[in-house]
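**Student:** Coordinates only, no sequence provided:
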């Protein structure tokens, strides 16, 4: 099984955007050395705690810091953009880092209504045209069908396109277009099993993919002990609660006993959101990762999970690779 990394490029309390980008590059180098297959960052706008809004620029920075690991967007929210512009951006990335570029596509705007207004786009209408825009974007790379305007860079670029999703819609579209599919179970686990089944049942082979290829996301925090892993994971727990209660911000330091301190309703919400997780020592994480892999039968797993101290995330990835050995 191939393993990948999803990094939110977190900005911590007291930190800077520059430090967050530098930490992302260091994390990508750690992932490459540990044997991970992919390193993805995602498009989020107007989020004080996430530094990857300019996703293609962030990937160029990470690409220059690495040499072999695949790098990509997990994902680009296509309704925010013109397909031609994304073709040019990722065509440029392919020219800089040949054969290493992934382009995951999502239908959600990745923002609230304020950002939608700031983008000056009718995102709801654009979301309705998402399937056509995906086909158009692919045509900019493949030249089939021929587009009235050739994307340069873009045409002929060796881009691995993915469909992302947290519902059945993305699964159906990925199956129809013969694209690999990644499910965002690290924060939206409700439709995981149904979406993977729909994708596999309805998959139609394409010129680039002969059979279904699915990736599932899981939050992974591995440390020397179970207690240390739970402690480090509490920064991400705080971020989830802050997001769901309408108060997102920069990533906070870990807190002992954070989950136990929450009101019952918030704790239940957090437990539900974080059900796709592996948190603990190598032995504990091994059992949890293996159970998730067995449940999903995924071809790849992508590990998410930010820590306040970037050194702890780097160490977590090294230990997670040890935990996942033999899957």
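**Tutor:** Now that the structure is in, tell me what you want to look at. Note that the structure is a prediction, hence the values are computed from the model and not measured. Numbers count the residues shown, from 1 in each chain.
**Student:** CA atoms for contacts and neighbours, from now on please.
**Tutor:** Fine.
**Student:** So the most centrally placed residue in the chain: helix, strand or coil?
**Tutor:** If you average the C-alpha coordinates of the chain and look for the closest C-alpha using Cα atoms, centre = their mean, you land on residue 74, 3.8 Å from that point. The three-state label for residue 74, taken from DSSP: H, G, I helix; E, B strand; the rest coil, comes out as strand.
**Student:** can you check residue 40 too?
**Tutor:** Recorded secondary structure, residue 40: strand (three-state DSSP).
**Student:** take a look at this one as well, against the first:
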């Protein structure tokens, strides 16, 4: 593992507002930079009361303005929701304001429900144009001959483009285009190993990347005691269970006995989906993260975690940075 990074969704806790959530994100980014995180990514989600990062490029600009050295980016922008030119202009502007610090991760899913997807796109095409849209977007950000349509700002910024995925499709596409690849194992663990193998086996060198570069994601929830960490972790279990059962809301308060609040079959599904994770003390996390790194051999690891108390969330990521810093090599 060369680097460790952080993914934030700007969670809106119960009892708090989106204004507070975005302020918490900025505070977390400042702490993450001080702790040694290499990247700080934000993700696009829509129509979710518990996530404040819907206007992802705007939040990236906010975070970039309060940090100095850490790379800031999207993990990711759901490209089917947007015209490639608009994304190129947004991220070209970000790269112009914050040179050498902006990343652009692209996802193929809508990141929302069907009705919201229709509201975002207005005219939904039945065809899958994701590969063509990726190529078009990269062209706008490149330094090649200018076409009839240009992204200004954007042209010549060469913003690094990543392909995100949770299946073999993204792995194959990233390999074909010679792009770095990030796997969403923090909520979709089943195909992680196979996707990494496919990506590395099929990778074709490109002008921007000579060798495959893969990042895996893991949840973390660390505290001074295992009991405290388990209680803090319950908020994410509750939120994920609410989402799975069609009741998305703000990030719930933690509970001592999460099994008393989530039906057993649903809790089993939630724990499986979130199984690529480390919860407990730093010592426990070191053992678990070492196991994950040795098994999958990623070039980078990105950690994430939804904790109701902002101070406890910052503390969890600071402890995780201490652990990951010792595992980097």
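**Tutor:** Nice, I can see it. Model, not experiment: these values are computed from the prediction.
**Student:** Can you verify my assumption that the residue nearest to the centre of the first structure contacts residue 105?
**Tutor:** Yes. Residue 74 of the first structure is in contact with residue 105 according to Cα atoms under 8 Å; the separation is 7.1 Å.
**Student:** Overlap in contacts, the two.
**Tutor:** Between them, residue 74 of the first structure and residue 105 share these contacting residues under Cα atoms under 8 Å, 6 or more residues apart in numbering: residue 164.
**Student:** The stretch 51-200 of the second structure: strands as residue ranges?
**Tutor:** Secondary structure of the stretch 51-200 of the second structure by DSSP state E, counting those that start in this stretch: the strands cover 71-78, 102-107, 161-165, 181-183.
**Student:** Distance to residue 21 of the second structure added to those strands, as TSV?
**Tutor:** Compiled in TSV, the strands of the stretch 51-200 of the second structure are given as follows (distance: least, Cα to Cα, whole Å):
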stretch	distance to residue 21 of the second structure
strand 71-78	17
strand 102-107	22
strand 161-165	25
strand 181-183	25
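**Student:** these two touch, right, residue 65 of the first structure and residue 23?
**Tutor:** No. With the criterion set as Cα under 8 Å, residue 65 of the first structure and residue 23 do not qualify as a contacting pair; they are 10.9 Å apart.
**Student:** Among those two, which residue is more densely surrounded?
**Tutor:** Neighbour count, other Cα atoms under 10 Å: between residue 65 of the first structure and residue 23, residue 23 has more, with 21 against 15.
**Student:** State the distance from the residue lying closest to that one once chain neighbours are set aside to residue 133 of the first structure.
**Tutor:** Using Cα to Cα, 6 or more residues apart in numbering and skipping the chain neighbours, the partner closest in space to residue 23 of the first structure is residue 310 (6.5 Å). The gap separating residue 310 of the first structure from residue 133 of the first structure is 37 Å, by Cα to Cα, to the nearest Å.
**Student:** tell me the contacts of the closest residue to residue 168 of the first structure other than its chain neighbours?
**Tutor:** Spatial nearest neighbour of residue 168 of the first structure, chain neighbours left out: residue 195 (5.0 Å); criterion: Cα to Cα, 6+ apart. Applying Cα under 8 Å, 6+ apart, one finds that residue 195 of the first structure lies in contact with 166-168, 171, 183.
**Student:** before we move on, what about residue 134 of the first structure?
**Tutor:** 78, 83, 105.
**Student:** Repeat that for residue 99 of the first structure.
**Tutor:** In this structure, residue 99 of the first structure makes contact with 70, 158-159, judged by Cα under 8 Å, 6+ apart.
**Student:** again, but for residue 102 of the first structure
**Tutor:** 70-73, 159-162.
**Student:** could I get those as a markdown table with distance to residue 260 of the first structure and neighbour count?
**Tutor:** Formatted as a markdown table, the entries for the contacts of residue 102 of the first structure read as follows, by distance: Cα to Cα, whole Å; neighbours: other Cα atoms under 10 Å:
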| residue | distance to residue 260 of the first structure | neighbour count |
| --- | --- | --- |
| 70 | 39 | 22 |
| 71 | 37 | 27 |
| 72 | 36 | 31 |
| 73 | 35 | 26 |
| 159 | 45 | 22 |
| 160 | 43 | 17 |
| 161 | 41 | 20 |
| 162 | 38 | 24 |
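**Student:** Check which helix or strand the counterpart of residue 220 of the first structure in the second structure maps to.
**Tutor:** The alignment partner of residue 220 of the first structure in the second structure, by TM-score structural alignment, is residue 220. When secondary structure is defined using DSSP states H and E, the element that contains residue 220 of the second structure is strand 214-222.
**Student:** do the same with residue 301 of the first structure
**Tutor:** Here residue 301 of the first structure is assigned to strand 300-304, by DSSP H and E.
**Student:** which residues in the stretch 201-329 of the second structure form helices?
**Tutor:** Ranges of helices within the stretch 201-329 of the second structure are 226-244, 264-273, 282-296, 310-327, based on DSSP state H, counting those that start in this stretch.
**Student:** In JSON lines: those helices, plus distance to residue 44 of the second structure and mean neighbour count.
**Tutor:** JSON lines is the format used below for the helices of the stretch 201-329 of the second structure (distance: least, Cα to Cα, whole Å; neighbours: other Cα atoms under 10 Å):
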{"stretch": "helix 226-244", "distance to residue 44 of the second structure": "16", "mean neighbour count": "21"}
{"stretch": "helix 264-273", "distance to residue 44 of the second structure": "19", "mean neighbour count": "15"}
{"stretch": "helix 282-296", "distance to residue 44 of the second structure": "26", "mean neighbour count": "16"}
{"stretch": "helix 310-327", "distance to residue 44 of the second structure": "20", "mean neighbour count": "19"}
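**Student:** Show me the one of the ones you listed that comes nearest residue 48 of the second structure.
**Tutor:** Closest approach to residue 48 of the second structure among the helices of the stretch 201-329 of the second structure (Cα to Cα): helix 226-244, 9.2 Å.
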